[in-house]
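Colleague: got a predicted structure plus its sequence, pasted below:
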Amino acid sequence: MRKIFFLFLLPVILLNAQVDIPVLKNYANDFTNTLSGPELGNLNSKLWRFDDSTSNQVVFLMISSLQGYSLESFTYETASKNQIGSKKNNNGVLFFVSKDDRKMRIEVGYGLEGVLTDALTSSIQRNEVRPYFKQGDYYAGISAGLNAIISASKGEYRGERKDRDEKVEGFPFIFVLMLIIFLVSLFSKGGKGGRRGGGGGILPWIILGSMTGGKSRGGWGGGGGFGGSGGFGGF
């Protein structure tokens, strides 16, 4: 009977043995002793300046292991318990890393979900953070990730590397538009004595596609808010 009772209580015991939700006293919090004092100082200074100038609050946390806790639950509960961001605007962000589990996540408050969406936070982790983490350079990855989060909250980070086509940035759009109109008109006429019904074919649109290809970007999709933004399993 005692064995049955113990087995019944085992899930509760294991649940209570999981890692506690930490109280965060700084903007940058490292419970793994991975970062040096000066590195933590630099991160704290950066995040404090951002908070002071915008009222948006970004907090970083790194722990050794989740110890069985789900990534989503832990980041949500940590952000909620520590009241990251203002209560009125819900404009907080938690950048979380579980070092030994090789997991990270960016938890976003509803007030910033319009600029820090799921796709964008995943892009930050994949393109800005992960390459450094793979090299074992945690400070560089964390700093790059925080820089991207700050830029994204200002609408300055799009999450995509610039394509080679985008190097021609100063090219006047009006000139391109006039050229396209001219080409469409030219091919639509088909020349004197040309066959009827051709409508110019697809050549003008091939030219148009070559001029504008790779430039369009769809919407980023819905933001997650606390509990649903930017999950990325592993580095």
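Modeller: Now that the structure is in, tell me what you want to look at.

Colleague: alpha carbons only for contacts and neighbour counts from here, please
Modeller: Fine.

Colleague: which residue comes closest to the residue positioned nearest the centre of the chain once chain neighbours are left out?
Modeller: The residue lying closest to the centre of the chain (CA atoms, centre = their mean) is T121, at 1.2 Å. Spatial nearest neighbour of T121, excluding adjacent residues (CA to CA, 6 or more residues apart in numbering): G230 at 4.8 Å.

Colleague: if I look at the one you found, how far off is D51?
Modeller: 21 Å (CA to CA, to the nearest Å).

Colleague: of those two, which one has the most company?
Modeller: G230 (26 against 18; other CA atoms under 10 Å).

Colleague: quick one: contacts for that one?
Modeller: R105, I106, E107, V108, T117, D118, A119, L120, T121, S122, G224 (CA atoms under 8 Å, 6 or more residues apart in numbering).

Colleague: among these, which one sits closest to F6?
Modeller: Nearest to F6 among the contacts of G230 is R105, at 35.3 Å by CA to CA.

Colleague: surely that closest one forms part of a strand?
Modeller: Yes - the assignment for R105 is a strand, going by DSSP: H, G, I helix; E, B strand; the rest coil.

Colleague: mind jotting down where the helices sit in the chain?
Modeller: Secondary structure of the chain (DSSP state H): helices at 2-16, 37-54, 71-81, 118-123, 130-134, 138-153, 173-189, 203-212.

Colleague: starting at the chain centroid, how far to the longest one?
Modeller: The chain centroid and the centroid of helix 37-54 are separated by 19 Å, computed with CA atoms, centre = their mean, to the nearest Å.

Colleague: ditto for the fourth one
Modeller: A distance of 3 Å separates the C-alpha centroid of helix 118-123 from that of its chain, computed with CA atoms, centre = their mean.

Colleague: from the contact counts, what lies against it?
Modeller: In terms of contact count using 3 or more CA pairs under 8 Å, 6 or more residues apart in numbering; DSSP states H and E, helix 118-123 is assigned the packing partners strand 231-232.

Colleague: try the fifth one
Modeller: In this structure, helix 130-134 packs against helix 138-153, with contacts taken as 3+ CA pairs under 8 Å, 6+ apart.

Colleague: quick one: buried residues of the helix it packs on?
Modeller: By 16 or more other CA atoms under 10 Å, the buried positions in helix 138-153 come out as 138-150, 152-153.

Colleague: next, the one to line up against it:
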Amino acid sequence: MGLRVKRVGLIVVALLVTVALRAQAVPAASSLKPQGLVNDYAHVLSPDAASQLEQAAEALNQALKVQVAMVTVTTTGQTDIFDYSYALAQHWGVGAKVAANGQDKDTGLLILLAVNDRKYFTQVGYGLEPYITDADVGTWMRDLTPELRAGRYGAVFAGMLQQIETTLAARMPGAAKQLQAMSAQGQLPSRSLRDARGGPSPAGQLGFIVFLIVIWIIGAFAMRGRGGGCFWPLVFFSMMNGGFGGGNRGGWGGGFGGGGGGGFGGFGGGGFGGGGAGGSW
């Protein structure tokens, strides 16, 4: 009887640990504080990739006053990814009030990857909707599905930035001239993206290792009693449903401070109307 009670108690502890970790991994969109144009809360980008993406996005912002926010989270929990990405874009105010051409307003775009949910959504600001359609961003992300499945999230963001740059140069008044001027100075945004391939960060890998150690310790105590063999299937099921992943799928370690570095002055107060597209991989 005592062993059975002990086993049930350990199972309850394991479930509580899983629930606690899941709760920690799903902060409300309004609680996330941007640290740059790149905010890697899932810790799936290498420092080099994050830095190159930040430089490229900032170059695009300097040239056109178009702000592209690139965000990773482990999961959006029970919140639909459209709602989460929209709340994030609105709360942060991604985009400039007035573009460099002096006529377009609310020129922001937010790309959200929910790594362990294997879902994405791209929110397009009001001012960019005439130039970047829902069909555009949907097609671009579908074309990048192989990169998503391979865990090359840096390459996904790099591919999106290049598509955005090319499309705005062709469609947005004054954009081609501004980008040509930057190209002549060797500052074209896409030139910063050659090596932005982004594997898992050390923080994400360390977090997953710590998680496995904790589970191993709990499991060791559970297996000391007879009949404890049900523990590991339960843990496996909890991990799969909780979305905890290792390797390129990110990790919960390191908190939610992953971003684009210090000194970020914030976004420009752009607005969104829900335009964009999403999907899964």
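Modeller: Nice, thanks for sending it over. The structure presented is a predicted model; accordingly, all values stated were derived computationally and were not measured.

Colleague: now the TM-score, please.
Modeller: The TM-score (TM-score structural alignment, normalised by the length of structure 1) is 0.60; 152 aligned residues with a CA RMSD of 2.2 Å.

Colleague: before we move on, the earlier item: residues touching the alignment partner in structure 2 of the residue nearest to the centre of structure 1, list them.
Modeller: Using TM-score structural alignment, the equivalent of T121 of structure 1 in structure 2 is V137. Residues in contact with V137 of structure 2 (CA under 8 Å, 6+ apart) are T122, G276, A277.

Colleague: circling back to that earlier point, can you add distance to F173 of structure 1 and give the contacts of G230 of structure 1 back as JSON lines?
Modeller: Listed next are the contacts of G230 of structure 1 as JSON lines, based on distance: CA to CA, whole Å:
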{"residue": "R105", "distance to F173 of structure 1": "39"}
{"residue": "I106", "distance to F173 of structure 1": "37"}
{"residue": "E107", "distance to F173 of structure 1": "38"}
{"residue": "V108", "distance to F173 of structure 1": "36"}
{"residue": "T117", "distance to F173 of structure 1": "29"}
{"residue": "D118", "distance to F173 of structure 1": "31"}
{"residue": "A119", "distance to F173 of structure 1": "29"}
{"residue": "L120", "distance to F173 of structure 1": "27"}
{"residue": "T121", "distance to F173 of structure 1": "31"}
{"residue": "S122", "distance to F173 of structure 1": "32"}
{"residue": "G224", "distance to F173 of structure 1": "35"}
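
Colleague: tell me how many other residues surround V5 of structure 2.
Modeller: Neighbour number of V5 of structure 2 under other CA under 10 Å is 10.

Colleague: let's verify it: helix, strand, or coil?
Modeller: Using three-state DSSP, the structure places V5 of structure 2 in helix.

Colleague: so F231 of structure 2 sits right up against A222, yeah?
Modeller: Yes - contact criterion CA atoms under 8 Å: F231 of structure 2 and A222 qualify, at 7.0 Å.

Colleague: so which of the two has more stuff around it?
Modeller: Comparing F231 of structure 2 with A222 by other CA under 10 Å, the one with more neighbours is A222, at 23 against 20.

Colleague: counterpart of G276 of structure 2 in structure 1?
Modeller: By TM-score structural alignment, G276 of structure 2 lines up with G230 in structure 1.

Colleague: for F173 of structure 1, see how far away its match is.
Modeller: 35 Å.

Colleague: check F133 of structure 1 too.
Modeller: 40 Å.

Colleague: just want to know which of those two has more residues nearby.
Modeller: Between F133 of structure 1 and F173, F133 has the larger neighbour count (other CA under 10 Å), namely 18 against 10.

Colleague: isn't the more buried one right up against F235?
Modeller: Yes - with contact defined as CA under 8 Å, F133 of structure 1 reaches F235; the gap is 6.7 Å.

Colleague: the residue nearest to N26 of structure 1 when sequence neighbours are not counted: neighbour count?
Modeller: Using CA to CA, 6+ apart and skipping residues adjacent in sequence, the residue nearest N26 of structure 1 is N44, 7.0 Å away. Burial measure for N44 of structure 1: 19 neighbouring residues, criterion other CA under 10 Å.

Colleague: so what corresponds to N44 of structure 1 in structure 2?
Modeller: Mapped onto structure 2 by TM-score structural alignment, N44 of structure 1 lines up with E54.

Colleague: surely its match touches N39?
Modeller: No - the criterion here is CA under 8 Å, and E54 of structure 2 misses it with N39 at 9.3 Å.

Colleague: distance of the aligned partner of S70 of structure 1 in structure 2 relative to I132 of structure 2?
Modeller: In structure 2, S70 of structure 1 lines up with D80, judged by TM-score structural alignment. Distance, D80 of structure 2 to I132 of structure 2, using CA to CA: 23 Å.

Colleague: return a selection command, for use in ChimeraX, containing the buried ones of the contacts of G230 of structure 1.
Modeller: Those of the contacts of G230 of structure 1 that count as buried under 16+ other CA under 10 Å are selected in ChimeraX with:
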select :105,106,107,108,117,118,119,120,121,122,224
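
Colleague: between the contacts of G230 of structure 1, which is nearest Q57 of structure 1?
Modeller: Comparing the contacts of G230 of structure 1 against Q57 of structure 1 with CA to CA places V108 closest, at 10.3 Å.

Colleague: tell me who's in contact with the closest one.
Modeller: For V108 of structure 1, counting by CA under 8 Å, 6+ apart, the contacting residues are N91, G92, V93, L94, L116, G224, G225, F226, G227, G228, S229, G230.

Colleague: quote the end-to-end distance of stretch 129-140 of structure 2.
Modeller: 15 Å.

Colleague: try stretch 95-111 of structure 1
Modeller: In stretch 95-111 of structure 1, first residue to last residue: 16 Å (CA to CA).

Colleague: residue range for it in structure 2?
Modeller: Going by TM-score structural alignment: stretch 95-111 of structure 1 matches residues 111-127.

Colleague: any idea how far V12 of structure 1 is from D51 of structure 1?
Modeller: D51 of structure 1 is 39 Å from V12 of structure 1, where distance means CA to CA.

Colleague: and if you look at W48 of structure 1?
Modeller: Taking CA to CA, one finds W48 of structure 1 at 39 Å from V12 of structure 1.

Colleague: between those two, who's got more neighbours?
Modeller: More crowded of W48 of structure 1 and V12, by other CA under 10 Å: W48, with 19 against 10.
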